[in-house]
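**Q** Just to be clear, the model below is a prediction. Sequence and coordinates:
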Amino acid sequence: MTGRQARHPLFGQMSRRSMLAGAAAGVVAPMAATALGGGRAAAAVRDRSTPSVRGETKRVTLYAEELPGGLYGYGLEPGKATIPGPVLELWEGDTLEIDLVNNTDRRLSIHPHGVEYDTESDGSPLNDSFNEPGETRTYVWRTRPQSQGPDGFWLPGSAGYWHYHDHALGSDHGTEGIAKGLYGALVVRREGDLLPDRQFTIVFNDMTINNKVAPDLPVLVADLGERVEFIAIGHGSNFHTFHLHAHRWADNRTGYLMGPDDRSRIIDNRDLNPGDSFGFQVIAGDGVGPGAWMYHCHVQSHSETGMNGVFLVRNADGSMPEGAQEAIDRYRQHGGGGH
């Protein structure tokens, strides 16, 4: 297990607005530890050398572990499981082999959305695909680029903002596992996609965000002008909408426009229902400047009961903008409140 992880070097800071074109297939971005904090996407574990071929096979080890409070999480190292789990990243055409180590006394699994796999890697008890307590099992996920299908139609590739989750803890549907934190983001990028400077995973899980509620959510932090990627995922049994104050994105695969004639709808609020996921990138503070900006579920009763957090855009030099600390203090004292 340790040897496999050692083959995934930790690379330095990515350049702002750098392009994916010509970069190698990404594997794992361990953003979960800072998914509701101030971590840079520069902390991502990705291969940035120029590949000679596409369609590489990557391997990573995940550890499923019990956390305080009866929760569970996935992690890249023993004793470092988080909620949400680490962001897994691939390029279209790549294969990811996941060695899932079950360090709990419960049956569990890992099931992906948006990629391809055999029944043995389904992660569901229906296909006898899960980990018994203490068991290590390998799951294989495949991706592919767009291709021309019959009669001139094009078949979709795998690129998108997807997610993964347990499908076996507590029942054959993994309802308990998801409720207790066994989930994470899965990103499949296409050549030409933009890489972010910072990356945050936000999961609306029943009436929580990443299994927390305001005012206990860490503040998301970026500097003015940085490219920030949000990955939004829905779980549980409730209808939600995701709203980000003062920032907008295009309602398409990436969240940004492909040119002046791109007619994608521009939004700042989108439905986020159970099993759904989407992602987008924004330039922090573009047009509005630095400050403490809210994000929250726009179902008002949900926001009022704690489904809200703060996206802090600092000054370009990393200093606190005027009035931002006071806004954060008010959030901590009053638990936010949606608008």
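**A** Looks like it came in fine. Residues are numbered from 1 along each chain as shown.
**Q** CA atoms for contacts and neighbours, from now on please.
**A** Fine.
**Q** same for the longest helix seen in the chain, what does it pack against?
**A** What stands out as the longest helix in the chain, according to DSSP state H, is helix 324-334. Helix 324-334 is packed against strand 291-297, strand 308-314, with contacts defined by 3 or more CA pairs under 8 Å, 6 or more residues apart in numbering; DSSP states H and E.
**Q** winner for burial among those?
**A** strand 308-314 (a mean of 26; mean count of other CA atoms under 10 Å).
**Q** ok, structure two:
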Amino acid sequence: MVRAQHRLILALLLVSLALVLAACGSGPRSASGQAAQTGNVAADDGEVVVVTIKNFKFEPAHITVAPGTRVRFVNEDPTPHNVVQGTVADVGRKDHTPLFESPELQEGQSWEYVFDTEGEFAYVCTVAGHYLMGMVGSVTVTADSEAVAAAAASVPSTEPTDAEVEHDHTHDAAPALSMQALVDAYPDLYSLKPEGLVELQPFRVEGNVKEFALDIQEVQHELIDGVVVTAWAFNGILPGPTIRVQEGDIVRVHFTNTHHQPHTIHWHGIYADQEHDGVPHTSAAVMPGETRVYEWVAEAPGTYWYHCHVDSYRHVDMGMYGAIIIEPKDPEAVTWANEYTLILDDWDSNVDAMATRYEPNHNYFLLNGRAFPDVPTLTLKVGETTRIRLINAAYSNVAMHMHGPSFMVVESDGKPVPLPYEKDTLDIAPGERYDIEVTPRKAGLYPFHAHNLRYVTNDGMYPGGMHLMLDIRP
């Protein structure tokens, strides 16, 4: 009986040992440093290789190591990053399960992974679309000691340059200047328009060459009285300043990235050369601390806009946009007495801009960066033609409806329509621009608002959102 019990205990011990060995397996092992622990804790044996994360790069980006090597990823950026196994093509694929995935690493945090199995292991940073900026790397695991030694000898120095040491990565959001305060502070550079937009003046004009300066600032912006959100704003205002030039001008924009994220400026509707088109994978992103000069020719009169094209879903939604107006060279082509520009936008007041998955739920709907009732009233006159330029920077179609007078649609996407047509409601797709003209016959106070009726609320409360008044005077 005792022997039978001993045999049973021995059998149970053997089964337990087998289960432990099966659980350990022979694949790569991972452990975290200061970040939250994920995966199995790495063994203490084996070499440690450090990959530094800074300036939106993995350094070194490609390493060759022996099996059993522990790779430690250390984030020295003020921006959160992660390390996710896979290629750029794997990001977002439901059929791809990463072999390893770190938590988001804040500045100073590290995370480790032990590579036990030979092979090629690609990885990317998926935070805020950073992989689109070249945040990719790979680890080659091989038992070939000569290949490992050769690769180690070729690794470049990761010591920071003087410019990197001097660059200030601080990015606390400051309160946004009011439009009027900005104009008062820099009267030679800005002018305030009655619809609540600021126009940017060139800092240099030589012949038909006009040069402008833009930067990007993280600010606290007020959607309506008492509702403040973090915005990424050109020159610290939302929308960014309007650039107004004349047909035939050569436009140069000096863009300094004073923000903590990579950015570009895309000139929506402008036929710029590829290198100046502002798309990161075809004309390069502007990294934090860098300056880029964009140049293009103002070929056709009309309404255009500019916006960031890095992780556009996120960056445009954070406020990185502004209007471009190209005036006709022939002054007689201007047949309207007055004009206004309205930029339509939607906003999620609760969204985390740096979340790995950016999934906004818009609850405020804006005209020139503000929601009703904190929007200006537009003044028109009976018998006088007013042009209204409409730009849709929102995620969805917006149907703008005018009470009282109807309007004529005269331009679409910067081009005259073949035959102007009359409307009182106009559906505008994301990115589209329309120029409409109004010649009122009667005086009165009339609404002009979005007819997607959710868009005339503030966080679900009516009235609000994309709603303003037309004050038509005799």
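**A** Right, received. Where do you want to start? None of the values given here were measured: they were computed from a predicted structure.
**Q** Of all the helices and strands packed on helix 324-334 of structure 1, which one is nearest H163 of structure 1?
**A** strand 291-297 (19.3 Å; CA to CA).
**Q** Quick one: name whatever helix or strand follows the closest one.
**A** Where DSSP states H and E defines the elements, the next helix or strand beyond strand 291-297 of structure 1 is helix 300-304.
**Q** residues near the aligned residue in structure 2 for G279 of structure 1, how many?
**A** Mapped onto structure 2 by TM-score structural alignment, G279 of structure 1 lines up with D435. Residues lying near D435 of structure 2 (other CA atoms under 10 Å) number 25.
**Q** can you pull the contacts of D435 of structure 2?
**A** Counting by CA atoms under 8 Å, 6 or more residues apart in numbering, D435 of structure 2 touches T303, R387, I388, R389, L390, V409, V410, E411, S412.
**Q** By residue count, tell me the biggest helix in structure 2.
**A** Max-length helix for structure 2 by DSSP H is helix 2-24.
**Q** Distance check, S145 of structure 2 against L21 of structure 2.
**A** Distance, S145 of structure 2 to L21 of structure 2, by CA to CA, to the nearest Å: 28 Å.
**Q** same question, V51 of structure 2
**A** In terms of CA to CA, V51 of structure 2 sits 30 Å off from L21 of structure 2.
**Q** With A122 of structure 2 instead?
**A** From A122 of structure 2 to L21 of structure 2 the distance is 28 Å (CA to CA).
**Q** okay, those two: which has more neighbours?
**A** Between A122 of structure 2 and L21, counted using other CA under 10 Å, A122 has the larger neighbour count: 18 against 11.
**Q** Pull the contacting residues for the nearest residue to the more buried one once chain neighbours are set aside.
**A** Of all residues beyond its chain neighbours, the one nearest A122 of structure 2 is S138 (4.1 Å), with distances taken as CA to CA, 6 or more residues apart in numbering. Shown in contact with S138 of structure 2 (CA under 8 Å, 6+ apart): A61, H62, I63, E120, F121, A122, Y123.
**Q** Just send the residues you listed back as JSON lines, with distance to V198 of structure 2 and secondary structure too.
**A** Shown next, in JSON lines, are the contacts of S138 of structure 2 (distance: CA to CA, whole Å; DSSP: H, G, I helix; E, B strand; the rest coil):
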{"residue": "A61", "distance to V198 of structure 2": "43", "secondary structure": "coil"}
{"residue": "H62", "distance to V198 of structure 2": "47", "secondary structure": "strand"}
{"residue": "I63", "distance to V198 of structure 2": "50", "secondary structure": "strand"}
{"residue": "E120", "distance to V198 of structure 2": "52", "secondary structure": "strand"}
{"residue": "F121", "distance to V198 of structure 2": "50", "secondary structure": "strand"}
{"residue": "A122", "distance to V198 of structure 2": "46", "secondary structure": "strand"}
{"residue": "Y123", "distance to V198 of structure 2": "43", "secondary structure": "strand"}
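**Q** measure the counterpart of W162 of structure 1 in structure 2 to T379 of structure 2 for me?
**A** Taking TM-score structural alignment, W162 of structure 1 has Y304 as its aligned residue in structure 2. Between Y304 of structure 2 and T379 of structure 2 the distance is 23 Å, computed by CA to CA.
**Q** Which of the two has more residues huddled nearby?
**A** The residue with more neighbours, out of Y304 of structure 2 and T379, is Y304; 24 against 17, by other CA under 10 Å.
**Q** Name the helix or strand for the more buried one, please.
**A** When elements are assigned from DSSP H and E, Y304 of structure 2 belongs to strand 302-307.
**Q** contacting residues around that strand?
**A** Residues outside strand 302-307 of structure 2 that contact it (CA under 8 Å, 6+ apart): 264-270, 316, 320-328, 389, 391, 411, 413-415, 433-435.
**Q** Buried residues, stretch 243-250 of structure 1. List them.
**A** H243, L244, A246, H247, R248, W249, A250 (16 or more other CA atoms under 10 Å).
**Q** can you name the residues of structure 2 that that stretch overlays?
**A** Applying TM-score structural alignment, one finds that stretch 243-250 of structure 1 aligns to the residue range 401-408 of structure 2.
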